[in-house]
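Visitor: After the sequence you'll find the predicted model.
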Amino acid sequence: MKEFGPVYPGGPAGDFGVTHLNKTDGWVISGHGYGMYTYVNPNELKSESPDDTEIGLFGRNKRGLDGKNPIIIYVNRKK
């Protein structure tokens, strides 16, 4: 995670994509690090109807914090 940070707007780590989830509440935020995603729960946001920019910026900030102090909670590997 440290390899893909720190997050600076305008740099490659500042890019994000927002995926709306169908089977659970919330969104997954992707960045330039392949296979690393940040989950955003609707309860984390102040707005009740946030747009993709608000969701993505919040998720990007979470990713930036993770890059500074990474704690890996799950790794999915194919055997």
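Guide: Noted; the coordinates are in hand. Everything numeric here is computed off the predicted structure, so don't read it as measured data.
Visitor: okay, CA-based contacts and neighbour counts for the rest of this
Guide: OK.
Visitor: Quick one: end-to-end distance for stretch 33-44.
Guide: 23 Å (CA to CA, to the nearest Å).
Visitor: Please enumerate residues in contact with that stretch?
Guide: 4, 25-31, 48, 55, 58-60, 62-63 (CA atoms under 8 Å, 6 or more residues apart in numbering).
Visitor: one more time with 10 Å, if that's ok
Guide: 1, 3-5, 12-13, 16-19, 21, 24-31, 48-50, 55-56, 58-63, 66, 75-76 (CA atoms under 10 Å, 6 or more residues apart in numbering).
Visitor: okay, pairing it with this:
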Amino acid sequence: MAGVDTETLIDAWRRLLADSGKTWVLFEHGTCVVLEQPTGELAAQATEILREFGPVRVAGPAGDFRVLELNNGEGWLVTGHHPDVVTFVPLDDADDPTHLAVGILGRSRRDLDGTELHVVHVEDGRPGEA
């Protein structure tokens, strides 16, 4: 499965989390882990969360998802069983814009991110950090 352009993903997440002061880590296929209590090595902290909560396991809570349509028309957010793990699906990526199809696409991207664990960007929102 082809990933979304990294710069497009970074720009989208920056807009989504603008002025939130949140620390977040972005993975290759669009999954973002928001670190509510960022400590130490941020990429490693997010990777541990995604390693546990990213992969889809049959007949478990990892298969569940919720689709949130963005008001700006950019696409959707697909949530899962961890409140701080969310996958962005751009409007142009969905051949079928139904929530079921978008949810399955987002869940499959979260599964890829949770298996491959390839960090592409870290945004440190802690005061005094860059």
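Guide: Yep, that arrived. Just so we're clear, the structure is a prediction, and the values are computed from it rather than from any experiment.
Visitor: on that earlier part again, what subset of the contacts of stretch 33-44 of the first structure is buried?
Guide: 1, 4-5, 13, 16-19, 26-31, 55-56, 58-60, 62-63, 66 (16 or more other CA atoms under 10 Å).
Visitor: Restricted to strands, list the contacts of stretch 33-44 of the first structure.
Guide: Counting by DSSP state E, the part of the contacts of stretch 33-44 of the first structure found in strands is 17-19, 27-30.
Visitor: what's around residue 45 of the second structure, how many residues?
Guide: 16 (other CA atoms under 10 Å).
Visitor: got it, and the one 3 residues further on?
Guide: Residues near residue 48 of the second structure, counting by other CA under 10 Å, number 14.
Visitor: where's it, which helix or strand?
Guide: helix 42-53 (DSSP states H and E).
Visitor: In three-state terms, label the residue nearest the centre of the first structure for me.
Guide: Nearest to the mean C-alpha position of the first structure, by CA atoms, centre = their mean, lies residue 38 at 3.0 Å. Three-state call for residue 38 of the first structure (DSSP: H, G, I helix; E, B strand; the rest coil): strand.
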